[in-house]
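[1] Test case, fold it:
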Amino acid sequence: MESWEAASMASESKHISERINRTATEVYAYASDPTNLPHWASGLGSSVEQVDGRWFAQSPLGRVGIDFAPHNDYGVLDHDVTLPGGAVVHNPMRVLADGPGSEVVFTLRRMPGMSDEDYARDAATVAADLAALKALLEG
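    Below is the predicted model of the structure:
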């Protein structure tokens, strides 16, 4: 995983969140398991596989590499996505305790040159993914 200090500069950020009526520990355990990604993170990929210790997903952009923050007790779900062309996108993500429930927060970064339409589409995809996570865990 790339150092957080070395992540590429975004021109704008938006925090997208979803409250989930499950403990932060339960949400983190489910969301941090890469094998669960196809069930809730359609924006990241429809299938995942591990090859030589590294995770890959078949995404709308093609095959992408996914490098996750090490498992931790703080709810940090940061992950780097290596696009087919080699560019790396750092995605900050957290599970926060909120009383008996939790809140999942994804920071969507607008990269230089990204159109308003693409940024809005990415935001809608992230919101839909977090809503799917909520539905799965509360269902």
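[2] going forward, measure contacts and count neighbours with C-alpha atoms only.
    Will do.
[3] what helices or strands is the longest helix along the chain leaning on?
    Scanning the chain for the helix with the most residues, using DSSP state H, yields helix 116-138. Applying 3 or more Cα pairs under 8 Å, 6 or more residues apart in numbering; DSSP states H and E, one finds that helix 116-138 contacts strand 12-20, helix 37-40, strand 101-110.
[4] Quick one: residues contacting N36.
    Y30 (Cα atoms under 8 Å, 6 or more residues apart in numbering).
[5] follow-up on the earlier one: can you give me the angle the longest helix of the chain makes with strand 12-20?
    Between helix 116-138 and strand 12-20, the angle comes out at 20 degrees (axes from the mean of the first three to the mean of the last three Cα atoms, to 10 degrees).
[6] Sequence B follows; please return its structure for comparison with A:
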Amino acid sequence: MAVDSKHISEHIDRRAADVYDYAVEPANLPEWAPGLGDAVHNVDGQWFVETPEGRVGLAFVERNPYGVLDHTVTLPSGVAVYNPMRVIPDGDACEVVFTLRRLPGMSDDDFARDEGLVRADLARLKHVLEG
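    The predicted model follows:
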């Protein structure tokens, strides 16, 4: 089954390691990704984000030297959504790439809305880190 997906990217004038170190910290999410939620909590080693739909689980892959920021968001319904994300070095700068995948049953309008939210979050990440 083919998956409808889009690669959304933002170029950031900061070293890839700096961007990775900032973005991999869930506690920083409210500053650059308020589209996900506005309050982040660590409970017994697990991260949770408070959203209008309820509490959402968040788990990044283990820290790594490759800029991989893949993470799983577990919705209040229990559905887990895997989100590929990378920080790719570009000299003294980098590109952050998020792969947005259409969920089963997602309408075109909802997919477009999610794309807009991701674009806004990546633009905010750029603003925060280039500040």
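[7] Check the mean deviation of the longest helix of structure 1 from structure 2.
    By mean Cα distance after the TM-score superposition for structure 1, the fitted helix 116-138 of structure 1 averages 0.2 Å away from its aligned residues in structure 2.
[8] What span of structure 2 is that helix aligned with?
    Residues 108-130 of structure 2 are matched to helix 116-138 of structure 1 when aligned by TM-score structural alignment.
[9] Residues in contact with the matching stretch: which ones?
    Applying Cα under 8 Å, 6+ apart, the external contacts of stretch 108-130 of structure 2 come out as 8-14, 19, 31-35, 96, 98, 100, 102.
[10] Give me the buried positions along it.
    Neighbour-count burial for stretch 108-130 of structure 2 flags 111, 114-115, 117-126, 129 (criterion: 16 or more other Cα atoms under 10 Å).
[11] Same question for stretch 13-24 of structure 1.
    Quick answer for stretch 13-24 of structure 1 (16+ other Cα under 10 Å): 16-24.
[12] Turn the helices and strands packed on helix 116-138 of structure 1 into TSV, including distance to S47 of structure 1.
    Shown next, in TSV, are those (distance: least, Cα to Cα, whole Å):
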stretch	distance to S47 of structure 1
strand 12-20	23
helix 37-40	5
strand 101-110	21
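[13] nearest to A69 of structure 1, of the ones you listed?
    strand 101-110 (14.1 Å; Cα to Cα).
[14] Give me the mean distance between that closest one and structure 2.
    Relative to structure 2, strand 101-110 of structure 1 is 0.3 Å off (mean Cα distance after the TM-score superposition for structure 1).
[15] for that strand, the distance to its chain's centre please.
    When C-alpha coordinates are averaged (Cα atoms, centre = their mean, to the nearest Å), strand 101-110 of structure 1 and its chain have centres 8 Å apart.
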